[in-house]
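Visitor: Give me coordinates for this.
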Amino acid sequence: MSLYTTARSSLRTTSMLSQGCAAFRHFSVQHARQSTADALAPSIAASFLSKFQSLGPQTRSQVLDANQLQLLSLTLNRPSLHPNSPSLSNTSGAVSAGTALPPAYHLAYFTPAFLENELGADGTDASYNPEAPFTRRMWAGGEVHWPRGADGKPNPLRVGQEVQETTRVLSAEPKIVRKTGEEMIVVGVEKEFRNEHGVAVLDRRNWVFRKALIMPVPSSSTPNAPSPVAVEPASSSTSSAGQTHTRTLRQTCVTLFRFSALTLNPHKIHYSSSWAKDVEGHKDIVVHGPLNLISILDLWRDTRQSKTTDPELLLPESISYRATSPLYAEEEYRIVLDESQGDGVSRVQIFTPDQKVAMKAEIK
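Guide: The predicted model follows:
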């Protein structure tokens, strides 16, 4: 069996995804039951899956440009891609052709391409939405593989390459929240990224689709003006104790805006405070799931830069992850990477300020 086949098989059977797609809420879910008289999710999920199976894989190509990689690194408040590499701040031509993308930086490419009137009410790309009312999307988790070649080395995506992205819908499962009886649909999507050397990245994502919200009626009273808030730049600090590494981060509304703009992600929970609070019920704008994934992998590679002579080949074999609670702008949170078990697996947890687990991951 080839490494590519093994990776794809693992993607289809990953255990972390099957443990539950909470996606920003501690929901306990079970398969939707047909016996519920007004259950919509099973039939809509089946119709959605049938539609995309008949359509088949969707493919598009793109040349990976240097500007996008430079802007992503600056948005992440990283002045350079690797230690001892040129500064990217306020320079032109700092990223040369052939520069390898660090793990998960492919998320800045192949951005959605839609007119605003083609987006969902919450601003999300609706191209993979099930039918109404299941149109409210959240990123629940996923798994990414970087296949190895016959020489045991990865095949990194590089600036200047023409890359082909192929998207496949793998699954659509109806679920019910036990505590509330709320229906939802969990959609599994695989994105394959291929360059001239073959498959470079296999990225499987699980999205949770919940029923659309009823828009609140605007209040006739004039709201009180918000109190001025002192805004400081985003911050990051890292400490290590034995085989445990901790990075404390604070993402600002500026960082979230820049990440949304760079990835053309118009989901309103990431930049509209009124939407996030009044419509979605969050206490502030929400840190992006993909941004958390990148932050996890940045900590992983930063803690092993000294172990390699070629930082551009510093790619894990895989990462599996799932979101369990939201993180908010301007709050400090911790990423804890634990390698103490000595089995070659890096276990990661992101903790909210009140010590809830916001995301779990395993890196191999």
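
Visitor: can we go C-alpha only for contacts and neighbour counts from here?
Guide: OK.

Visitor: and residue 235, how far is that from residue 357?
Guide: 20 Å (Cα to Cα, to the nearest Å).

Visitor: More neighbours: the two, which one.
Guide: Neighbours were tallied for residue 235 and for residue 357 using other Cα atoms under 10 Å; the higher tally belongs to residue 357 (19 against 13).

Visitor: That one contacts residue 324, doesn't it?
Guide: Yes. With contact defined as Cα atoms under 8 Å, residue 357 counts as touching residue 324 (6.6 Å).

Visitor: all helices of this protein, in order?
Guide: For the chain, the helices defined by DSSP state H cover 3-13, 15-18, 41-55, 66-75, 253-262, 273-274, 289-302.

Visitor: thought residue 138 was touching residue 207?
Guide: Yes. Between residue 138 and residue 207 there is a contact at 5.6 Å, judged by Cα under 8 Å.

Visitor: sorry, back to before: would a markdown table of the helices of the chain with mean neighbour count and distance to residue 167 be doable?
Guide: Listed next are these as a markdown table, based on neighbours: other Cα atoms under 10 Å; distance: least, Cα to Cα, whole Å:
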| stretch | mean neighbour count | distance to residue 167 |
| --- | --- | --- |
| helix 3-13 | 15 | 13 |
| helix 15-18 | 15 | 19 |
| helix 41-55 | 16 | 10 |
| helix 66-75 | 19 | 21 |
| helix 253-262 | 19 | 21 |
| helix 273-274 | 17 | 32 |
| helix 289-302 | 19 | 17 |
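
Visitor: longest strand of this protein?
Guide: Ranked by residue count under DSSP state E, the longest strand found in the chain is strand 162-177.

Visitor: tell me which strands and helices it is in contact with?
Guide: strand 29-31, helix 41-55, strand 58-63, strand 183-195 (3 or more Cα pairs under 8 Å, 6 or more residues apart in numbering; DSSP states H and E).

Visitor: Show me what counts as buried in the first one.
Guide: Of the residues in strand 29-31, those buried under the neighbour-count criterion (16 or more other Cα atoms under 10 Å) are 29, 31.

Visitor: Which other helices and strands does that strand contact?
Guide: Partner elements for strand 29-31 (3+ Cα pairs under 8 Å, 6+ apart): strand 162-177.

Visitor: what's the answer for the last one, then?
Guide: Packed against strand 183-195 by the contact rule (3+ Cα pairs under 8 Å, 6+ apart) you find helix 41-55, strand 162-177, strand 198-211.

Visitor: Before we compare anything, build this one as well:
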Amino acid sequence: MTSTVNLQDWVGREIERTDHLRPEPARFMQATLDRDPTFATGDRLPALWHWLYFLEASRSSDLGRDAHPKRGRFLPPITLPRRMWAGGRFAFHTDLVLGQAATKKSTIKSVVEKEGRTGPLCFVTVHHDYLQAGQLALSEEHDIVYRADPGAHAKVTEPAQAPEHAEFSQTITPTQVMLFRYSALTFNGHRIHYDADYARDVEGYDGLVFHGPLTATLLLDLACRQTARPPKHFTFRGLAPISGLAAFHIEGQQNKDTANLWARRADGALAMSATASF
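Guide: Below you'll find the predicted structure:
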């Protein structure tokens, strides 16, 4: 599955980045979501919009086949070629405020190799702490999964179906412009989001792939608008890709202090499941 490098040597590795949370990226994100760009210095950054900041500026010559930065520096040198955002867990301690500096401290928490139904897998979990004015504002655990290219005779597993009885729902209609804008805002070069030939012919998708982090952002945004309350915790898990620019639904059911959330593809498949607490 991997080279003779001991991937466990990467567990515990740390990196720290500092960024100034300028209002402009948040305004660009508002425009990407078809909202009036109103954010200004002093405003609260919405939940999960921190992904617009602390970006890694890798040289073009330091990118891999998929246009992600080559591995072996902070992330371990896993040889499996396909990389996906598998899920994440978040604790919101206090607001991140626009117009101020903030620090992101990242630590590789675990590296686990497995044999899945469709071939070898490797899971990397990275813990991030985000601090502003010396105070912990947000804690995040980020799950990355690496897998092999799809073979000609690869097993096709049918995804689970999404729940049928949503209390609230919103239709999302992806466009190439939306995917391009979010990729640009997050400096995400992954070709599956803008190179349809690569997405289909190399990684085996139906077409351009909707960003998993953007799906999670939309789910939590929907829940916050539904409850009119800021989140305390949020967790999500990607279960099936959303690809081909087909419209899909973000949906949920509200309990007293929690919301069960999911993304339902056009074919009814459960693309993402999530839970938010308030």
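
Visitor: to the chain's geometric centre, what's the distance from the longest strand of the first structure?
Guide: 14 Å (Cα atoms, centre = their mean, to the nearest Å).

Visitor: circling back: among the helices and strands packed on strand 183-195 of the first structure, which is nearest residue 124 of the first structure?
Guide: Taking Cα to Cα, strand 198-211 is the member of those nearest to residue 124 of the first structure, at 11.4 Å.

Visitor: Check the mean deviation of the closest one from the second structure.
Guide: Once the two are superposed, strand 198-211 of the first structure sits an average of 1.0 Å from its aligned residues in the second structure (mean Cα distance after the TM-score superposition for the first structure).

Visitor: which residue numbers in the second structure go with that strand?
Guide: The counterpart of strand 198-211 of the first structure in the second structure, using TM-score structural alignment, spans residues 135-148.

Visitor: Centre-most residue in the second structure?
Guide: Residue closest to the average C-alpha location in the second structure (Cα atoms, centre = their mean): residue 213, at 2.5 Å.

Visitor: Chain neighbours aside, what residue packs nearest to that one?
Guide: Residue nearest to residue 213 of the second structure in three dimensions, not counting chain neighbours: residue 85, with 7.5 Å by Cα to Cα, 6 or more residues apart in numbering.

Visitor: aligned partner of the one you found in the first structure?
Guide: In the first structure, residue 85 of the second structure lands on residue 139 (TM-score structural alignment).

Visitor: counterpart of residue 26 of the second structure in the first structure?
Guide: Under the alignment (TM-score structural alignment), residue 26 of the second structure maps onto residue 69.

Visitor: Hmm, residue 43 and residue 95 of the second structure touching each other?
Guide: No. Taking Cα under 8 Å as the definition, residue 95 of the second structure is not a contact partner of residue 43, at 9.4 Å.

Visitor: Give me the more crowded residue out of the two.
Guide: Legend: neighbour count by other Cα under 10 Å for residue 95 of the second structure and residue 43, higher for residue 95 (17 against 14).

Visitor: Give me the distance between the alignment partner in the first structure of that one and residue 110 of the first structure.
Guide: Correspondence of residue 95 of the second structure to the first structure, assessed by TM-score structural alignment: residue 156. Look at residue 156 of the first structure and residue 110 of the first structure: by Cα to Cα, they are 16 Å apart.

Visitor: ok, residue 364 of the first structure - contacts?
Guide: 316, 317, 318, 319, 344, 345, 346 (Cα atoms under 8 Å, 6 or more residues apart in numbering).

Visitor: which residue packs closest to it, ignoring adjacent ones?
Guide: Using Cα to Cα, 6+ apart and skipping residues adjacent in sequence, the residue nearest residue 364 of the first structure is residue 345, 5.0 Å away.

Visitor: What of residue 87 of the second structure?
Guide: residue 237 (4.2 Å).

Visitor: do the same with residue 244 of the first structure
Guide: Nearest to residue 244 of the first structure is residue 338, by Cα to Cα, 6+ apart, at 4.5 Å.

Visitor: the strands in the stretch 201-350 of the first structure, which residues?
Guide: Counting by DSSP state E, counting those that start in this stretch, the stretch 201-350 of the first structure has strands at residues 235-241, 244-250, 318-323, 332-338, 346-351.

Visitor: and residue 145 of the first structure, which of these is closest to it?
Guide: Closest among the strands of the stretch 201-350 of the first structure, using Cα to Cα: strand 318-323, at 4.3 Å.

Visitor: Check which helices and strands the closest one sits against.
Guide: Using 3+ Cα pairs under 8 Å, 6+ apart: strand 318-323 of the first structure touches helix 15-18, strand 134-145, strand 357-363.

Visitor: hey, which of those is tucked in deepest?
Guide: strand 134-145 (a mean of 24; mean count of other Cα atoms under 10 Å).

Visitor: can you list the residues that contact that strand?
Guide: 7, 11, 14, 17, 21-24, 41, 120, 122, 124, 126, 129, 184-185, 201-213, 289, 316-324.

Visitor: hmm, 7 Å instead?
Guide: The contact list for strand 134-145 of the first structure (Cα atoms under 7 Å, 6 or more residues apart in numbering) reads 7, 11, 17, 21-23, 129, 184, 201-212, 289, 317-323.

Visitor: on that earlier part again, hang on, isn't the residue nearest to residue 364 of the first structure packed against residue 337?
Guide: No. Taking contacts as Cα atoms under 7 Å, residue 345 of the first structure lies outside contact range of residue 337: 10.1 Å.

Visitor: Between these two, which is the more surrounded one?
Guide: Remark: of residue 345 of the first structure and residue 337, residue 337 carries more neighbours, 25 against 14, as counted by other Cα under 10 Å.

Visitor: corresponding residue for that one in the second structure?
Guide: Aligned counterpart of residue 337 of the first structure in the second structure: residue 252 (TM-score structural alignment).

Visitor: same question, residue 351 of the first structure
Guide: Under TM-score structural alignment, residue 351 of the first structure pairs with residue 264 in the second structure.

Visitor: contacting residues for its match?
Guide: 162, 248, 249, 250, 270, 271.

Visitor: Ok, residue 209 of the first structure next?
Guide: Residue 209 of the first structure makes contacts with 134, 135, 136, 137, 138, 184, 185, 186, as judged by Cα under 7 Å, 6+ apart.

Visitor: Format these as TSV; extra columns: distance to residue 305 of the first structure.
Guide: TSV is the format used below for the contacts of residue 209 of the first structure (distance: Cα to Cα, whole Å):
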residue	distance to residue 305 of the first structure
134	44
135	42
136	40
137	36
138	33
184	42
185	40
186	37
